[in-house]
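**Q** pasting the structure only:
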């Protein structure tokens, strides 16, 4: 059984095997478009506003 998914960028069908090494994207171009969207903060992962402060503040010396 062959799994087929849609490219997250252009929605083209992608066979999930070695014939599409850029999977889940259909091409290197679509992969770069998606990367650019993350870099431009068009895609985000929701979280609390103070999550980042909690992660990095424990590495800092106390004032």
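**A** Thanks, I have it. The shown structure was predicted, so the numbers you read here are calculated from the model rather than taken from an experiment.
**Q** can we go C-alpha only for contacts and neighbour counts from here?
**A** Fine.
**Q** Just confirm residue 33 is within a helix.
**A** Yes: according to DSSP: H, G, I helix; E, B strand; the rest coil, residue 33 belongs to a helix.
**Q** another structure for you, compare them:
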């Protein structure tokens, strides 16, 4: 098995990662919102739509 972050061989102590560093990078991606679990909840969809619209409004062209 290879590390999903860097592709090196995984270590049994930090499996599926090769090191604690790669495990921490992966955790940071989860905490930063880079990864997301899909939801079909209408409230989640509405919130995502509102956030996207707000983001678009903040990025007005000059």
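**A** Sure thing, it's come through. The structure presented is a predicted model; accordingly, all values stated were derived computationally and were not measured.
**Q** What does the TM-score come to for these two?
**A** Once superposed, chain against chain, the TM-score is 0.61 (TM-score structural alignment, normalised by the length of structure 2); 44 aligned residues with a C-alpha RMSD of 1.9 Å.
**Q** Can you give me the distance of the alignment partner in structure 2 of residue 14 of structure 1 to residue 25 of structure 2?
**A** By TM-score structural alignment, residue 14 of structure 1 lines up with residue 10 in structure 2. Distance of residue 10 of structure 2 to residue 25 of structure 2, computed by C-alpha to C-alpha, to the nearest Å: 15 Å.
**Q** Please apply the same query to residue 16 of structure 2.
**A** 13 Å.
**Q** which residues are common contacts for these two?
**A** Residues touching both residue 16 of structure 2 and residue 25 (C-alpha atoms under 8 Å, 6 or more residues apart in numbering): none.
**Q** Neighbour count for these two, which is higher?
**A** residue 16 (17 against 12; other C-alpha atoms under 10 Å).
**Q** so who does that one touch?
**A** 1, 2, 3, 4, 10.
**Q** And for the fourth one, nearest residue in space, chain neighbours not counted?
**A** Counting by C-alpha to C-alpha, 6 or more residues apart in numbering, residue 17 is the residue found nearest to residue 4 of structure 2 once chain neighbours are left out, at 6.6 Å.
**Q** Could you report the neighbour count for the one you found?
**A** Neighbours of residue 17 of structure 2 (other C-alpha under 10 Å): 24.
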